[in-house]
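Engineer: sequence plus predicted model, see below.
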Amino acid sequence: MRNPLVLAPVLALLAATPAVARPSATEQATPPGDAAREFIMEAARGGMAEARLGKLAQAKAQSGDVKTFALRMVEEHGQANQRLLEIARRRDLTLPDSLDIEARHALDSLQDLSGSAFDRAYVEQQVVAHEKAIRNHEQSLTRIEAPEVTAFAHHMLPHLRLHRQLALQIAADFDSRQTAEEPTGTPGR
């Protein structure tokens, strides 16, 4: 009779080996070409949203810093969208021509605001949107084998990180101005 304590580690190793060698459910569900297509579509939707929200911010923002940032979003995401359009054409893909529900919601909620409330909400939305875009581009580098698509992601990552950093800086400036405007001490003492 074999000792079960001796076989246990061997059986555990054998049981674990197929799980390591087997592709994940995500990899099985998304063939390589589909991952590139999904990334292109997601990047196009994000870029379109950035350009549309930037145009709104140019019209509604109170802060010069926010207006300047919004102009940069319109210009740089517009250029990125042109590059994506070229990639999509070569791959026989049609890019979305309307905002997704998340972007429409962001646009609708910002349209109802004005002044510093608009500025703050727009900048906060930009931080979140750029964090999502950065994650999407970083993940594409490990999931996608199409050289022109990964080259696009490589090219965009530094821009997206800078956009996030600029939005964070504007938000920090809002916070420091608000702190400076708050009264110190207790009145009447």
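Structural biologist: Arrived safely, thanks for sending. All values derive from a computational prediction rather than experimental measurement.
Engineer: can we go C-alpha only for contacts and neighbour counts from here?
Structural biologist: Will do.
Engineer: would you check how far apart Asp34 and Ala167 are?
Structural biologist: 32 Å (C-alpha to C-alpha, to the nearest Å).
Engineer: more neighbours: those two, which one.
Structural biologist: Between Asp34 and Ala167, Ala167 has the larger neighbour count (other C-alpha atoms under 10 Å), namely 25 against 12.
Engineer: quick one: the more buried one from Ala70, how far?
Structural biologist: The separation that Ala167 has from Ala70, given C-alpha to C-alpha, amounts to 10 Å.
Engineer: and the longest helix seen in the chain, what does it pack onto?
Structural biologist: Across the chain, the longest stretch assigned as helix under DSSP state H is helix 147-181. Contact here means 3 or more C-alpha pairs under 8 Å, 6 or more residues apart in numbering; DSSP states H and E; on that basis helix 147-181 packs against helix 64-90, helix 115-143.
Engineer: take the one below as the second:
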Amino acid sequence: MNFVLRGALAASAALAVAACGQQEPDAVGSAQDAASVPVGQTSATVMGSNMVSAYVPNAAMGDMYEIQAADIALERSQNAQIRELAQMIKADHTAASAAMKPLAAQAAPDVEIPAELDQRRQGLIDNLRSASAEAFDRTWIDQQVAAHQEALTLHRGFSDNTDAPALAEHARTVTPKIEAHLQGAERLQSAL
């Protein structure tokens, strides 16, 4: 486990350092977003899908990130398909977040639901906000594909957890919507 996590962190650090040497803000943001992918997947696979104490904050932050990213897309994108997907993502992740809170409080009262994004996800939001108008749609859709792949890994992995059956049921319930978001994002990614 430590080896996998260290490898993902090393890859992320290397990409971030490489990005710092580039001049274009969109290129730096893209490299930072790409560096985020292995860290998120590793976290979802290794910790989040196995421990209630990791699943709850990761699922909550995933929903929080998706809601904020959708708001930014609704504000900045002129693409009707992106706006439609962003609206669906916002509605579904808002509902998922509301549904999870009482389940988490009951199953894991000692696990705090975060009130703000972690540094990695805040970096993704910052990159969305700073993306040029020309690069925004591509940046948003690339982030959505990666974030929904990570979310699927997290929720599918936790769906058979026997320590918190109500949370495992929640993971099973949200998975089809996350799959639909991912399929929509992948279609748009191919079209851009």
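Structural biologist: Alright, I've got the coordinates. Everything numeric here is computed off the predicted structure, so don't read it as measured data.
Engineer: give me the TM-score for this pair.
Structural biologist: Laid over one another, the chains give 0.71 as their TM-score (TM-score structural alignment, normalised by the length of structure 1), with 144 aligned residues with a C-alpha RMSD of 2.0 Å.
Engineer: report the angle between the longest helix of structure 1 and helix 115-143.
Structural biologist: 150 degrees (axes from the mean of the first three to the mean of the last three C-alpha atoms, to 10 degrees).
Engineer: residues contacting the residue minimising distance to the centre of structure 1?
Structural biologist: With distances taken as C-alpha atoms, centre = their mean, Ala133 lies nearest the centre of structure 1, 1.7 Å away. By C-alpha atoms under 8 Å, 6 or more residues apart in numbering, the contact set of Ala133 of structure 1 is 43, 46, 160.
Engineer: just those residues now: which is nearest Asp97 of structure 1?
Structural biologist: Asp97 of structure 1 has its nearest neighbour among these in Gly46, at 11.7 Å by C-alpha to C-alpha.
Engineer: can you name the residues that contact that closest one?
Structural biologist: Applying C-alpha under 8 Å, 6+ apart, the residues near Gly46 of structure 1 are 129, 133.
Engineer: do you know how far it is from Asn81 of structure 1?
Structural biologist: 9 Å.
Engineer: which parts of the longest helix of structure 1 are buried?
Structural biologist: Buried positions in helix 147-181 of structure 1, judged by neighbour count with 16 or more other C-alpha atoms under 10 Å: 149-150, 152-153, 156-157, 160-161, 163-164, 166-168, 170-171, 174.
Engineer: and which of those is nearest to Ala19 of structure 1?
Structural biologist: Using C-alpha to C-alpha, the buried residues of helix 147-181 of structure 1 come closest to Ala19 of structure 1 at Thr150, 28.0 Å.
Engineer: alignment lookup: the closest one to structure 2.
Structural biologist: Mapped onto structure 2 by TM-score structural alignment, Thr150 of structure 1 lines up with Ala168.
Engineer: in CSV: the helices and strands packed on helix 147-181 of structure 1, plus distance to Gln58 of structure 1.
Structural biologist: Shown next, in CSV, are these (distance: least, C-alpha to C-alpha, whole Å):
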stretch, distance to Gln58 of structure 1
helix 64-90, 5
helix 115-143, 10
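Engineer: and of the ones you listed, who's closest to Glu102 of structure 1?
Structural biologist: Smallest distance to Glu102 of structure 1 across these (C-alpha to C-alpha): 10.2 Å, for helix 115-143.
Engineer: for that closest one, give me the average deviation versus structure 2.
Structural biologist: Helix 115-143 of structure 1, aligned to structure 2 and superposed, deviates on average by 1.1 Å (mean C-alpha distance after the TM-score superposition for structure 1).
Engineer: now that helix: buried residues?
Structural biologist: Buried residues in helix 115-143 of structure 1 (16+ other C-alpha under 10 Å): 118-127, 129-130, 133-134, 136-138, 140-141, 143.
Engineer: related to what we said a few turns ago, which position in structure 2 pairs with the residue nearest to the centre of structure 1?
Structural biologist: In structure 2, Ala133 of structure 1 lands on Ala151 (TM-score structural alignment).
Engineer: what of Gly46 of structure 1?
Structural biologist: So, by TM-score structural alignment, Gly46 of structure 1 is matched to Gly62.
Engineer: quick check: the helix or strand where that match lies compared with structure 1, mean distance?
Structural biologist: Gly62 of structure 2 belongs to helix 52-76 when assigned by DSSP states H and E. Comparison of helix 52-76 of structure 2 with structure 1 after fitting gives an average deviation of 0.8 Å (mean C-alpha distance after the TM-score superposition for structure 1).
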